[in-house]
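Visitor: sequence and computational prediction follow.
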Amino acid sequence: MARSIWSGYVNFGLVSVPVGLYSATQEHEIDFHQFQRGTSDRIRYKRVNERTGREVDYGKIVKGHEVGDGEYVIVEPDELDDIAPGRSRSLQIDTFVDLDEIDPIHFQKSYYLAPSDQENASSYALFRDALEKTNRAGIATFVMRGKEYLAAIRASGKVLVLATLFFADEIRDSTKEIGDLPVKSKADKQLKMAVDLIEAMSGEWRAAQYKDSYTERVKKLVESKHKGKDVVVTEEEPEATATTDLVSALRASVDAARARRAGGTKKSAAAKKSTAKKATTKKTAAKKTAARKKTAKKKAA
């Protein structure tokens, strides 16, 4: 069993539930080291004193915040721990909200919450089941590794999932970041076709059907270069659809999407029909076998 990366208590009202926090996700990107081109010399990073040019041990490094004109306030690690709310051991829930009310832009990273001991497993189960029944998420704050987090705690099957959230002031204003954006579309015909395309391409969310194809390509690139083979790139960069071609592109896309859906429906129907036929064949075979057994018994008698 994996070790928890944080442990403490989920607090709501006067109730405290001891829990441990575990990573719920892992990325599968390819690791690369850095080398000087044309050599096998690794590039290393060192913590260097900019005045003396000497390397400094990690244990001798403290943090400093600039307050203006090159002046810094130095802060020790234990000073940060001392001001952490609840000594970094409390997940304090302030309110419960409908999960659908949270804009997805706020979600950051997901973790599992598990009971930290079996003696309090029943209180964990009670909290989890209550969240599931009410379809609510508990909004909490907690401190981990010198940083305060906003979090949403929800039930997911047998486990509680904690998703860290961006605070409101961490979300950048789209207008300030991007500038002017297109006004509401007035092209009714094109809008209707775009809606038709979305409807034709709609389906159920199945996470397992999506694969990280880029990482697979990187693996093949590394393998090919290791074997001394040339790497051939066949995929071309897409081009923007011209406004004059938009209607025809939408129409063709809708027709193609509907054709794919129709093909999928036919395959599904054929598969069901085949399954039903096999079941009927098995029943018929079973009846014939039973009939033979009865005939054999009569003859024996």
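Guide: That came in fine, so what should we check first? Numbers count the residues shown, from 1 in each chain.

Visitor: from here on, contacts and neighbour counts on C-alpha atoms
Guide: Fine.

Visitor: I'd guess residue 33 is in a strand, am I close?
Guide: No - going by DSSP: H, G, I helix; E, B strand; the rest coil, the assignment for residue 33 is coil, not a strand.

Visitor: that one: what's it in contact with?
Guide: For residue 33, the contact set (CA atoms under 8 Å, 6 or more residues apart in numbering) comprises 42-43.

Visitor: one more pass at 10 Å, please.
Guide: Contacts for residue 33 were tallied using CA atoms under 10 Å, 6 or more residues apart in numbering; they are 42-44.

Visitor: tell me the one of those residues nearest residue 139?
Guide: Proximity to residue 139 was ranked across those by CA to CA; first place goes to residue 44, at 41.9 Å.

Visitor: against that first model, consider the following:
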Amino acid sequence: MRPIWKGSISFSLVSVPVQLLAATEEHGPGLHEVHALDGGRIRHRKVCELDGREVAQHEIARGWEAPDGRTVVLDEADIAALPLPTKRVIDVVGFLDIEQVDPLMYSRPYWVSPEGASSERPYALMTEALARSGRLAVCKVAIRSRERLAVLRPRQGILVLQTLLWPEEIRDPGDLSSPSPVTDRELMLAEMLMDELAGVDIDQLHDEYAAALEQLVDAKALGAGLAPALEPGPVVDLMAALEESVRAARHARGDEEREQHQDD
């Protein structure tokens, strides 16, 4: 992994040189756009809407539309010259308990690595202090020409910087709650079902859509097809569905426990 950002964590009078590395990578299905008639690749070209000419990457800048309709053009030098204090600094502005940050705000995670021997001790101190306190360090940082809200949190001895959406970027959902009442019996059965299904090994879960897509591609390449998937029917009787789900979960758990005993 190569660092995508270098700077320092600024916490009061403490400065910790660090670098950021991408913590995740998405694995898509590998599909691309083609012409349905002949399979030819579809290419998207960047064309100026004024003169109709295809524009090379080095000719592309950023633009902002002024209230009077004029376009203000900004190039990379203009953006690089912005007097942002967080351009090379992860500025810690305070601390919050973990439950005080709405998970809806979480965005992209980055591994934080100490930069140089002199930063290792303050890095370790900050990581351990956050782990002991159960708090998050709320900070601001500029990544890819945009200042972002973020939190620092520990994970297995490593600091993670997780960018957040700004509060104004969270849409107001209005009232989407259901007005339908539930009974104590329904709640009890739902809780029993959750108890039966408690404990899941996330590392064992995989992208079944990607696997099915790969099977479909293989079948189509051979001139065949796949049988259509069965669609689940609508739930008519909620109580009956809950009771049957609890029985099925207990039966499945019993089978798993018997298999474990046989393996032992």
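Guide: Looks like it arrived, so ask away. All figures in this text were calculated on a predicted structure; none of them were measured in a lab.

Visitor: could you report the TM-score for this superposition?
Guide: Remark: TM-score between the superposed chains equals 0.91 [TM-score structural alignment, normalised by the length of the second structure]; 264 aligned residues with a CA RMSD of 2.0 Å.

Visitor: possible to save the contacts of residue 33 of the first structure as JSON lines with distance to residue 145 of the first structure, secondary structure and neighbour count?
Guide: Conversion of the contacts of residue 33 of the first structure to JSON lines gives the following (distance: CA to CA, whole Å; DSSP: H, G, I helix; E, B strand; the rest coil; neighbours: other CA atoms under 10 Å):
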{"residue": "42", "distance to residue 145 of the first structure": "30", "secondary structure": "strand", "neighbour count": "11"}
{"residue": "43", "distance to residue 145 of the first structure": "28", "secondary structure": "coil", "neighbour count": "9"}
{"residue": "44", "distance to residue 145 of the first structure": "26", "secondary structure": "coil", "neighbour count": "8"}
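
Visitor: of these, closest to residue 24 of the first structure?
Guide: So of those, ranked by how close each gets to residue 24 of the first structure (CA to CA), first place is residue 44, at 31.1 Å.

Visitor: residue contacts, the closest one?
Guide: By CA under 10 Å, 6+ apart, the contact list for residue 44 of the first structure reads 33-35.

Visitor: tell me the one of those nearest residue 122 of the first structure?
Guide: Of all those, residue 122 of the first structure sits closest to residue 33, with 47.4 Å by CA to CA.

Visitor: now do that closest one against residue 195 of the first structure, distance only.
Guide: When distance is defined by CA to CA, to the nearest Å, residue 33 of the first structure is 46 Å away from residue 195 of the first structure.

Visitor: with residue 41 of the first structure instead?
Guide: Applying CA to CA, the value for residue 41 of the first structure to residue 195 of the first structure is 55 Å.

Visitor: and the strands in the stretch 101-250 of the second structure, which stretches?
Guide: 106-114, 135-143, 146-155, 158-164 (DSSP state E, counting those that start in this stretch).

Visitor: okay, those in CSV with distance to residue 19 of the second structure and mean neighbour count next?
Guide: As requested, the strands of the stretch 101-250 of the second structure are arranged in CSV below (distance: least, CA to CA, whole Å; neighbours: other CA atoms under 10 Å):
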stretch, distance to residue 19 of the second structure, mean neighbour count
strand 106-114, 5, 18
strand 135-143, 12, 21
strand 146-155, 13, 20
strand 158-164, 10, 22
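
Visitor: surely residue 212 of the first structure is in contact with residue 28?
Guide: Yes - using CA atoms under 10 Å as the test, residue 212 of the first structure is close enough to residue 28 to be in contact (8.5 Å).

Visitor: what about residue 195 of the first structure, neighbour count?
Guide: Burial of residue 195 of the first structure is recorded as 14 neighbouring residues (other CA atoms under 10 Å).

Visitor: corresponding residue for it in the second structure?
Guide: Using TM-score structural alignment to pair residues, one finds that residue 195 of the first structure aligns to residue 191 in the second structure.

Visitor: fine, thanks again, bye for now.
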